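Asks: quick one, structure for this:
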Amino acid sequence: MNGRSKEIMIEAGVQCIPGYHGSNQESGFLRSEASAIGFPVLIKAVKGGGGKGMRIAMTADVFDDQLKSAKSEAMSSFGDSVMLVEKYITTPRHIEVQIFADKHGGCVALGERDCSVQRRHQKILEESPAPNLDESVRQDLWEKARTAALAVGYEGAGTVEFIFDNESGEFFFMEMNTRLQVEHPVTEMVTGEDLVHWQIIVAEGGKLPLSQEEIEARIGERGWAIEARIYAENPEMGFTPDSGRLIHMQTPSITGTVRVDAGFIMGDELSSHYDPMIAKLIVRGPNRTTAIQKLHSALEQYEIAGLVTNIEFLKAVCNHPSFVAAEVETGFITKHSEKLFAERPTTPEVYAQAALGLLFMEAAASQENGGAPFDILQSGFVAVAQQRSLGFLPNRTLSSSETDEKSVTVDLLATGLYDVTIGGTPITYRSVASSWDPETHKVTSFFPHTRLETRVIDVEKGNLTLFQQGQQFRLRCATPQWVEKALGIKDTAHSVLTPMPCKILRVEIKAGDRVTKDQVLVVIESMKMETVIRSPQDGVISRVVHQQGDLCKAGTALVEFEELVKPK
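Replies: The predicted structure follows:
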């Protein structure tokens, strides 16, 4: 929002956040404006959107670095680096109003959406109506949104965005997006209207299909809607984007109250050059509690393998007591990170199903190549004992208490009958009847205490993704040390690796430099988002492997150390 836009809103009686929105972009001047506003401040690209080109400066000391980063990302994403600086509200909610205006003077608000659950300044959950909002505030928001649109003679679909201060109960005009938003299906769910059709009607010069009174009546009848954005990203690594092929994908059952808007199908490739959103999952219920339950159930049906996604994280948000109680703000994820990222134990049955599934797949491959059937001579089994041992590790990026390799031993007893022993505990499941469906990649096993059906996807050379009882588990086959030595697998302990496929934007160090823990080494870009790679600890750089402009795969060494010095 530029200075003139702010003036128009204030003249129209719409309150704005204190800030600087002028043309002077000199860093020293912007820093002085930020100081006058009072830290913390929000630095944001004027032409920004989707959280790109946006940074928070908590103090004057970090302002210049944050400004530089925001400008670089904005130029890369929008071809423009003009910034605005505004007061940053510490406990805000992000509430926006969907408006429509026609050329006949008609302007309506189709309800509001709460988009407060965000990461990296981008929304991942949106709902309508906004919870825990006084009706008088709700009506005032709608009125101010319509006033903002009428003040500029707007026509068509638009989204008027507000920051709501949880502490004071005040709301401030933030910006107006002159388009339908990603989350517009939430509004379609609670109004029962096709907003794209509305756009066509207005573009052809027609009048709005419904009056404000008719819209409000519909919203009152249709209950609550929530949208979850399904992203190819790793929440455990700061929501860094992932890319690659959708090896397996199953979407929830579509009904009148469950909708999936997807841009990809199974087998498609997600490029590192675009936004990592795979799909939008939208549900509707008669009230918020039912809508959350329906969303969680749909997420349990959603299966994606080949890419790391945020689906398990979204389930954790749905289950969090504060989200259920609608105690939301834009800092929700940071505030509740300990519980949201809590380690989820991998049960012994998961390891058992992983081993059985992998052996069934090996047997199928052996038969295709002219080998013996699984139950006569198991591929990989010792011929006399007919036994096979495998090792697995949780394929997690966070530090995990499950660091010890889990060994699984499978003994073939008879046709379709096995003893399965999980090392470490130990636990032995006797006489497990198990079968494999090659079409669905499902292992069905009858354990002494339960029946389990597990889909086992071998994503790549022993990197397994399992779907069991509405949960996803990622395991990798442990490689024996002698194999690593035989194959010459390189020790990467003294290297800093790329967390995702990326392009190198800036290299801040050179060979021979002595660096300290958390010092900036390299700045990378993936899916239009900048990520700063910092030194894991003190050390001396021996080699800078990649330079500005290079394209790198995930796991590529960026920087090598000649020595690492542990902090005292």
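Asks: could you use CA atoms for every contact and neighbour count after this?
Replies: Fine.
Asks: could you confirm residue 412 falls within a strand?
Replies: Yes: under DSSP: H, G, I helix; E, B strand; the rest coil, residue 412 sits within a strand.
Asks: with adjacent residues omitted, what lies nearest to it?
Replies: residue 418 (4.8 Å; CA to CA, 6 or more residues apart in numbering).
Asks: and that neighbour, how many neighbours does it have?
Replies: A count of nearby residues for residue 418, using other CA atoms under 10 Å, gives 21.
Asks: list the contacts for it?
Replies: Going by CA atoms under 8 Å, 6 or more residues apart in numbering, residue 418 touches 410-412, 430-434.
Asks: please generate a structure for the following sequence too, so the two can be compared:
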Amino acid sequence: MIQSLLIANRGEIACRIIRTAREMGVRTVAVYSDADAKALHVRMADEAVHIGPSPAVESYLVGDKIIAAAKETGAEAIHPGYGFLSENADFAQAVINAGLIWVGPKPDSIRAMGLKDAAKTLMAEAGVPVTPGYLGEDQSPARLRQEADAIGYPVLIKAVAGGGGKGMRKVDAATDFEDALDSCKREAASSFGNDVVLLEKWIESPRHIEVQVFGDSHGNVVHLFERDCSLQRRHQKVIEEAPAPGMDEATREAVCGAAVRAAQAVNYEAAGTIEFIADASEGLRADRIWFMEMNTRLQVEHPVTEEITGQDLVEWQLRVASGEPLPKKQSELSITGWAMEARLYAEDPAKGFLPSVGRLEHFHLGDDGRIETGVEEGDAISPFYDPMIAKLVASGESRDEAIDELAAILDGVEVWPVRTNANFLFNALLDEDFIAARIDTGFIERNLDQLVGSAEPDDSVRRGAAMVALAVDEDEPLSGLSGFRLNAAPQSSVALGFGGQAARVAAADGDIADISGFRDGERVVVFHEGSAFEFALTSRGVAGVSAGDGAILAPMPGKVTAVEVAAGDAVVKGQRLLTLEAMKMEHSLTAPFDGTVAELNATAGAQVQVDAVLARIEKRDD
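Replies: Have a look, this model is predicted:
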């Protein structure tokens, strides 16, 4: 068994690996960048090595530094976690060449599955179903029509040089094919100078089904059943669950069996995931589920598989890397109950899901379920890395129980002042279509507006905030950032400000939302269904401004890269005023209405903090 392990990663996955290694008596070594010098994974490990500046390209992505750290500390093995270098075959080979143990698949397996077209060919040869399609040199209309008929309608005609939705046509029936092909080729030639097309089976109600596989160096390969990861936003998974709703035993056996054949085809060792796309327009059927790709690493969503199988996949990884056979045979693995995971991100859905960074002044994720995180209260969310704060995992005997538990966990999320997507996740879980398992990969986009919800507190939340303020006034030990839960009747009213508007609120005058919160000096912060709301105690003076009065606020900390107006300029609604660079992205800030630049506080090159007033637009008198 491996005795010492270096984790070539950070955040929650590094903490996750350290926890299992510690239980197994394995010594752990962390690596860290400048930004992570005081991070939780550094504090948890037995030893830690600094590997460079904050940008990942200068630290976590520099394989030579990581191997040198392992050598320096006497670590026997390197676990890559996920992301960063986890699927880099050259790094895996460099680790092996350095005389270290690579906790992952063989480099050749990573390469074989990293080339998507070659992987599909390999899978087809192994008897794994792949998405029907045609990509051939014969571009004659007769051949393309013949291939489309063979694939079955609806079919997608797609320009090989396409992009941005151009050069694509969905064809619902054979009688429409020729006209659609002519139109598609004309647009492709005009837009890209290339009218070559390919054909793909159109997936009516796509669901993302993936199967956890595991192989060892003794030729054994097993599956640990499937997960459903259909809830996605911009191809990023949001909520995952296991098993997949609507999966009958016959379909499960067919899909999981195909996944095992896929792993065997590349002599796979270690943890891996075979991803499938399913046409769920008539439910999950074995003849409508096709191979997409393989992830040759541990997945972010692996906890839901652990919850339904009772297995520790990191322990499996370490045992297999040590040369041991798989801990369980296929016949010894079974599904018990249901599990669901939500990814809690530091982002603001009300501002287009912009990342939110800063210090976690107040951070409490409750005591229920399984919480996987790499931060604690007082830590900072850095602008240099993925903004995932935690994975919230719930389980139950049934899917409904798992939903209820996860919704309760999200309802209890208390994070401030960093913004999160907790309310967005809460709303998704309680959507009637999600509860009924009427889901596909387009679910989030179709329902985005109602899932994002309102950034404004309703009256019951305002009354709850008043009650928090009044309770703290009567019980001074609750002052500061300590938490508070409603449990007593209010005695009076208090003046509260929100978004630049102030009003006196009587806590007893109507329903009060089930909230938690705290008062910190001149402000009250309350949490409800995953949302966080900040109120000013206006009896001591209203502070703050809002975009409603023409103020242009910085949506997040960043650097002003361009200022395109001057004080006194006339502007029209939607006109770009300045550009802010943050989280390696540029964000244009525009005029909210026609008016005049009454105030300008931004200069090119300046660093600004979140909610800083960069400019103010005064409405033009008509």
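Asks: give me the TM-score for this pair.
Replies: Once superposed, chain against chain, the TM-score is 0.64 (TM-score structural alignment, normalised by the length of structure 1); 445 aligned residues with a CA RMSD of 4.7 Å.
Asks: I'd like to know which of the contacts of residue 418 of structure 1 are buried.
Replies: With burial judged by 16 or more other CA atoms under 10 Å, the buried subset of the contacts of residue 418 of structure 1 is 410-412, 431-434.
Asks: quick one: which of those residues is nearest to residue 15 of structure 1?
Replies: Within these, the smallest distance to residue 15 of structure 1 is 65.4 Å, found for residue 434 (CA to CA).
Asks: quick one: the closest one from residue 536 of structure 1, how far?
Replies: Separation of residue 434 of structure 1 from residue 536 of structure 1 (CA to CA, to the nearest Å) stands at 45 Å.
Asks: what's the answer for residue 353 of structure 1, then?
Replies: 36 Å.
Asks: swap in residue 259 of structure 1?
Replies: Taking CA to CA, one finds residue 259 of structure 1 at 43 Å from residue 536 of structure 1.
Asks: measure residue 50 of structure 2 to residue 72 of structure 2 for me?
Replies: Separation of residue 50 of structure 2 from residue 72 of structure 2 (CA to CA): 12 Å.
Asks: returning to that earlier point: turn the contacts of residue 418 of structure 1 into a markdown table, including distance to residue 120 of structure 1.
Replies: Listed next are these as a markdown table, based on distance: CA to CA, whole Å:
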| residue | distance to residue 120 of structure 1 |
| --- | --- |
| 410 | 45 |
| 411 | 49 |
| 412 | 50 |
| 430 | 49 |
| 431 | 50 |
| 432 | 46 |
| 433 | 47 |
| 434 | 44 |
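Asks: in CSV: the buried ones among the contacts of residue 418 of structure 1, plus distance to residue 520 of structure 1.
Replies: Putting these into CSV (distance: CA to CA, whole Å) gives the following:
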residue, distance to residue 520 of structure 1
410, 48
411, 52
412, 54
431, 56
432, 53
433, 55
434, 52
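Asks: and of these, the nearest to residue 265 of structure 1?
Replies: Closest to residue 265 of structure 1 out of these is residue 434 (30.8 Å), distances taken as CA to CA.
Asks: looking at residue 50 and residue 72 of structure 2, which is more packed in?
Replies: Just comparing residue 50 of structure 2 and residue 72: by other CA under 10 Å the higher neighbour count belongs to residue 50, 17 against 10.
Asks: alignment lookup: that one to structure 1.
Replies: Aligning on TM-score structural alignment leaves residue 50 of structure 2 without a counterpart in structure 1.
Asks: confirm residue 50 of structure 2 sits in a strand?
Replies: Yes: the assignment for residue 50 of structure 2 (three-state DSSP) places it in a strand.
Asks: so where do the strands sit in the stretch 151-300 of structure 2?
Replies: 155-163, 166-171, 197-201, 206-215, 221-233, 236-242, 270-279, 289-295 (DSSP state E, counting those that start in this stretch).
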